[in-house]
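*Asks:* compute the structure for the input listed below.
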Amino acid sequence: QAKFGIFGDGKELPQLAMARSFKNGDFRSGYYRDQTFMMALGLLHPKEFFHALYATTDIEKEPMSAGRQMGGHFLTHSLNADGSWKDLTKQKNSSADISCTAGQMPRLLGLAQASKVYRNQKGLDSAKFSVNGNEIAWGTIGNASTSEGMFFETINAAGVLQVPMVISIWDDEYGISVPAKFHTTKEDISEILSGFQRTEDNSGYEILKVNGWDYTALMHAYENAADIARQEHVPVLIHVKELTQPQGHSTSGSHERYKDNERLEWERDHDCNKRFKEWILESGIATTEELATIEKRIKRTVREAKKEAWDEYLKTLLSNKTILVNLIDKVAATSPNKNFLNKLKNDLIATEEPVRKDLAITARKSLRYLIGENTPEKQDLINWTTNFLAEAQEKYSSHLYSENDSKASNITAINPSYNDDSELVDGRVILRDNFDKLFEKYPNTLIFGEDTGAIGDVNQGLEGMQQKYGKIRVADTGIRE
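*Replies:* Okay, the predicted model is just below:
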């Protein structure tokens, strides 16, 4: 998956500061530049990072997605192998990243809203999910992506709901090659959002600004944000400015193409890692020699992790390659198409780093040359190919839908029954009464949307539900896409 890569270079320091204030039970809803944050919390290790790059299909080696997500997409597991819930209050949590660059915002709002519900709604079984709603939902987004509609919708809704959400905006003044003057009014997102700042008389946001290279200020900003969000259930926006993007936007581009020499020099001077190193030395935390030793050790660790992950990735493939070569060699010995089969075999031998596609293609082509033949060796090749493809199906296509015992297809349907005395009513009454039973049976059922609360939906499908079950469980919201 190395054709296209995006990294968090230039954004490392604020991620360290954020990690310091992130507690068990909290949730992250971020995007593909947060690997420093994940590593700081011990949720991602160097070898796992490379296994994701190689798209390793082993969930133990590549716990983010077993090779199914793009590189830089992170998550934690909320379910046990049997489909039961883990205790989310005893682990640090991350929702699964999504590649569209503001797609994390709506789920960030939902995660924060969950904490508010757990704090204020009595009778919920919160044992594995919340401790009195103390959990913060932490979000990250790039400055250019704040131009997207999902960002503004989420910002407004979180201010209305007053939920424990901390959103960090990584601001390096560019959206790929496009400077802020072309995508952000006033070139300053926190300035144009300043009307959301709470006052003594009106609720809203706490808005903080901090430079991304100033570690002391970053620590204070994130500690302050965490206290406000966790204790008061007030959303906090942290505008992290003066960040850099030293490698360009991605592996497919270089920032030298669109930044002038003055800007490039400024970025070299303000690189947060460089400034962090200077702060460490000035504070007497470590010497130049000690830092040099650490840097050498880290580089060695990364090189070793890269090699180990690649070797582990290739091991199974090379083993399968050896088996397949031997099977083709045996079947070719008695086949009229020996020359064609040997060419396939030799081409596979010459492929030093095969992928599963190479093995599948070679096996299937070999079987086509064996049509009409009936030998034990051919049957061995058929058996191997069948098993290989079945394993691939499991690796690449499993769990698209739930495979747990509680999956929907395991639940027996109950058909409606009628009799001569059945009353004829409007369809909305059936819907309303069904919702009533759901609310009664499942205390964790919520419904919210425009007009669903006070008037019980424009079509009266929720008539009386807010009065019966309260404004938290049956709520009105503004218009949202």
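*Asks:* every contact and neighbour count from this point should use C-alpha atoms.
*Replies:* Fine.
*Asks:* how about stretch 468-478: buried residues?
*Replies:* Buried positions in stretch 468-478, judged by neighbour count with 16 or more other CA atoms under 10 Å: 471-476.
*Asks:* and this one, so I can compare the two:
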Amino acid sequence: METETRESPALDVKRDDLAGLTGEQLLGFYRTMLVSRLVDDREIALKRQNRIFFQISGAGHEAIGVGLAAHVDPARDWFFLYYRDRAFTLAVGQTPLDHLLQAVGAADDPASGGRQMPSHYGDKRYNIANTSSPTGTQFLQAVGAAEAGLRASRVDGLAEHLSSFADDEIVICTTGDGTTSEGEFWEALNTACNLQLPVLFVVEDNEYAISVPVEVQTAGGSVSKLLTGFPSLRIEECDGTDPVDVYEVAGELVAHCRDRKGPALLHAHCTRPYSHSLSDDERMYRPAAELEEQAARDCIRQLRARLIDLGFATEESLTALEEAAKQEVADASDEALTRPQPAAETVYDHLYTEERSPLDAAFRSEPVYGEDRKLTMVDLLNSCMREEMERDERIVVFGEDVADASREGALEEVKGKGGVFKVTHGLQARFGNDRVYNSPLAEANIVGRAIGMALRGMRPVVEVQFFDYIWPAFHQIRNELATMRYRSNGDFSCPVVVRTTYGGYLKGGAIYHSQTGATLFTHTPGLRVVIPSDAEDANGLLRTAIRCDDPVLFLEHKHLYRQVYNKGRDPGPDYTIPFGQARVVREGTDLTLITCGALVKRSMDAAKQAESELGVSVEVIDLRTLAPLDMDTIATSVKKTNKALVVHEDALSFGIGAEISARIADELFPWLDGPVRRVASKDVWVAYAPDLEQVILPQVSDVRAAIEDLANF
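*Replies:* Below is the predicted model:
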């Protein structure tokens, strides 16, 4: 289907046709728009009195909010908004008090419990997904939320697990014109069109991104003109200062999405009568004549005059309505200022889950072995995902190359791929294209969509093909995935598992296939980081990751995938291992060696050499998870041996070894008989040439030398 477009009406033309709206409805629009503007004004006054701490307004966008909201249902539709959408949230059910509680940072703030600044909307009651500050992150999440509905319509039993699922639900995703410059906007449109998702993207174009005008931001000055090549994307423009025009055009696009004709985009042209925020002064970059022209087009001023012209109201009746609205906002403000901020002891609340926590003893189980055959890490990771998908229809697996074969009928002729390392091989053939499928080659797309699905109740297990390419997704992982539960005060959670391969020791991996940068993720509150070293641990830890309610980064070392020494027996379909439970893999008395991943085997080899050649008894601890870190097991061992050596694959400086060493020095200093030492990779990128890689990565000889040096201290 060809892209459809509709030109914007002249912005100074008043529509005689009211699109079926009654005078009562228009008065309702006016009141909501007015209340929205009054809340802005009250927040501005409070900020100047230093009674709130930040302000950003929705002024100029009110007509878009009310015209759009008239067509949606907060009981079945989902909303991914941005900071100008005050009028929209009021129209779907929020109150001025809800907004002012956020402004004062009250514990009762329904969006975040005092964790986020004003105009970061979120409300589980109305399916308003929690909004964050990084602009553009909502696009892919909105696509994922719509995709959850698509999968639920095709996968037996899934619909009953989703929040407010309906056959004709739609997802609204709003943005300013400036944020359409973000790459994730284009990724989201690509997937929405490719999957024919019922997403209505609304571009609220006030012609400025802070101080940058639209013609500088966007080629040709119109993002909707740039989008005409997207297949099946219906594009319409409207006068965003006229709620009647917004109402009419938005109604057509909402119906288009509900009828499952594909995604749509509404390009609404509006004004920005106030500065970007109170941290900005638009007079520094906008000429006076421009500001005057904007003021003449103010949506509230225009609608007020129109109501009187059409005979729907009088000057006196509107004055009475306005006085009542002012009193409502004043009362809400007074009430909000009485509400306390969150208590100090709540600072860690909702950082991680309290239900189905991966630290719970409930995840401690004994293996139930079947046959004696030893299996590789690849085998047991694959069997874990297969068994979990059989148990729970909420689980989907997707990412680049994870499917067996994507083209229709191909699996009848080929064996199937199932990932670069075959970890997902056979899953698509077994569970079908709606539960196992390939994504675009876009890492943010993978994680962003997974967040939207998880918000609605699904449990995505996604794969980023190589750790070295995870960085486009880092924005979604750190700013969105890891913060969602905390910033929504526990109202929303994102139980997503992000699997990725990492590490060196495979000749030729070089700079972009050998990284081990786990500390950038362990430094991210709200995220669990898992790093198994053998097949059975990988199976049990992955099962815990899938079943728990926290987001998990699951690191799988390429070198360990098919090693003989770390093979294990299948521990059964219910085998789980709690996070934060390190394992003593070798008992010792003279020195504690703390390690993880591919360095476990090298440390064990070095420890055996040290004992046979030097008579040094080394206790080796496999951490298994980096976040949480099991300091109890480390402390028990160090108190026994009185010496500690940390060995890891990442670069030496600022790595996990630095953190563990600091905590040992801080918490266990009285028991130490020597310095805490570290062995790690050199502070340089891993090179392609095998001789260089050998020098850069820690080897058995490096670990043995460090054991000898510390033992002799």
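*Asks:* re earlier: ok, so of the buried residues of stretch 468-478 of structure 1, who is nearest L462 of structure 1?
*Replies:* Using CA to CA, V474 is the member of these that sits closest to L462 of structure 1, with 8.6 Å.
*Asks:* aligned to the closest one, what sits in structure 2?
*Replies:* Correspondence of V474 of structure 1 to structure 2, assessed by TM-score structural alignment: V436.
*Asks:* from the chain's centroid, how far away is the longest helix along structure 1?
*Replies:* For structure 1, the helix reaching the highest residue count under DSSP state H is reported as helix 288-332. Between the centre of helix 288-332 of structure 1 and the centre of its host chain there is 26 Å, according to CA atoms, centre = their mean, to the nearest Å.
*Asks:* residues in structure 2 aligned with the helix or strand following that helix?
*Replies:* Next in sequence after helix 288-332 of structure 1, counting helices and strands by DSSP states H and E, comes helix 338-350. Helix 338-350 of structure 1 lines up with nothing in structure 2 when matched by TM-score structural alignment.
*Asks:* which secondary structure state is assigned to the aligned residue in structure 2 for S397 of structure 1?
*Replies:* In structure 2, S397 of structure 1 lines up with Y348, judged by TM-score structural alignment. With DSSP: H, G, I helix; E, B strand; the rest coil as the basis, Y348 of structure 2 sits in coil.
*Asks:* and what of E191 of structure 1?
*Replies:* Applying three-state DSSP: E191 of structure 1 is helix.
*Asks:* once you drop chain neighbours, what's closest to G114 of structure 2?
*Replies:* Spatially, and ignoring its direct neighbours in sequence, G114 of structure 2 is nearest to G105 (4.1 Å; CA to CA, 6 or more residues apart in numbering).
*Asks:* and the one you found, what does it touch?
*Replies:* 52, 113-117, 341-342 (CA atoms under 8 Å, 6 or more residues apart in numbering).
*Asks:* any of these buried? List them.
*Replies:* Applying 16+ other CA under 10 Å to the contacts of G105 of structure 2 flags 52, 113-117, 341-342 as buried.
*Asks:* turn those residues into a markdown table, including distance to P231 of structure 2.
*Replies:* Supplementary listing: the buried ones among the contacts of G105 of structure 2 in a markdown table, determined by distance: CA to CA, whole Å:
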| residue | distance to P231 of structure 2 |
| --- | --- |
| I52 | 46 |
| G113 | 42 |
| G114 | 42 |
| R115 | 40 |
| Q116 | 38 |
| M117 | 38 |
| Q341 | 49 |
| P342 | 48 |
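*Asks:* from those, which ones fall inside helices?
*Replies:* Per DSSP H, the subset of the buried ones among the contacts of G105 of structure 2 in helices is empty.
*Asks:* quick one: which helix or strand includes A19 of structure 1?
*Replies:* Using DSSP H and E, A19 of structure 1 falls in helix 12-21.
*Asks:* report all helices and strands that that helix contacts.
*Replies:* helix 35-40, helix 215-232, helix 272-282 (3 or more CA pairs under 8 Å, 6 or more residues apart in numbering; DSSP states H and E).
*Asks:* what's the closest of those to V425 of structure 1?
*Replies:* Nearest of the helices and strands packed on helix 12-21 of structure 1 to V425 of structure 1, taken as CA to CA: helix 215-232 at 46.6 Å.
*Asks:* which bit of structure 2 covers the helix holding A19 of structure 1?
*Replies:* Under TM-score structural alignment, the match for helix 12-21 of structure 1 in structure 2 covers residues 62-71.
*Asks:* can you list contacts of the matching stretch?
*Replies:* With CA under 8 Å, 6+ apart as the test, stretch 62-71 of structure 2 has contacts from 29, 32-33, 36-37, 85-89, 91-92, 204, 240-248, 250-251, 254, 268, 299-300.
*Asks:* which non-adjacent residue is nearest S252 of structure 1?
*Replies:* Taking CA to CA, 6+ apart, and ignoring the residues beside it in sequence, S252 of structure 1 has F4 as its nearest neighbour in space, at 6.4 Å.
*Asks:* circling back: give me whichever of the helices and strands packed on helix 12-21 of structure 1 is most buried.
*Replies:* Ranked by mean neighbour count, these are led by helix 35-40 with a mean of 20 (mean count of other CA atoms under 10 Å).
*Asks:* by how much does that one deviate from structure 2 on average?
*Replies:* Following superposition, helix 35-40 of structure 1 is found to deviate from structure 2 by 1.1 Å on average (mean CA distance after the TM-score superposition for structure 1).
*Asks:* ok, and what's touching that helix?
*Replies:* Helix 35-40 of structure 1 is contacted from outside by 7-8, 12, 15-16, 18-19, 44-45, 72, 74, using CA under 8 Å, 6+ apart.
*Asks:* circling back: and the match of helix 12-21 of structure 1, how far out from the chain middle?
*Replies:* The chain centroid and the centroid of stretch 62-71 of structure 2 are separated by 27 Å, computed with CA atoms, centre = their mean.
*Asks:* over to stretch 57-65 of structure 2?
*Replies:* 27 Å.
*Asks:* measure the match of V474 of structure 1 to M385 of structure 2 for me?
*Replies:* In this view, V436 of structure 2 and M385 of structure 2 are 11 Å apart by CA to CA, to the nearest Å.
*Asks:* before we move on, what about E619 of structure 2?
*Replies:* In terms of CA to CA, E619 of structure 2 sits 33 Å off from M385 of structure 2.
*Asks:* re earlier: the match of V474 of structure 1 contacts I395, correct?
*Replies:* No: using CA atoms under 8 Å, V436 of structure 2 is not in contact with I395, being 9.2 Å away.
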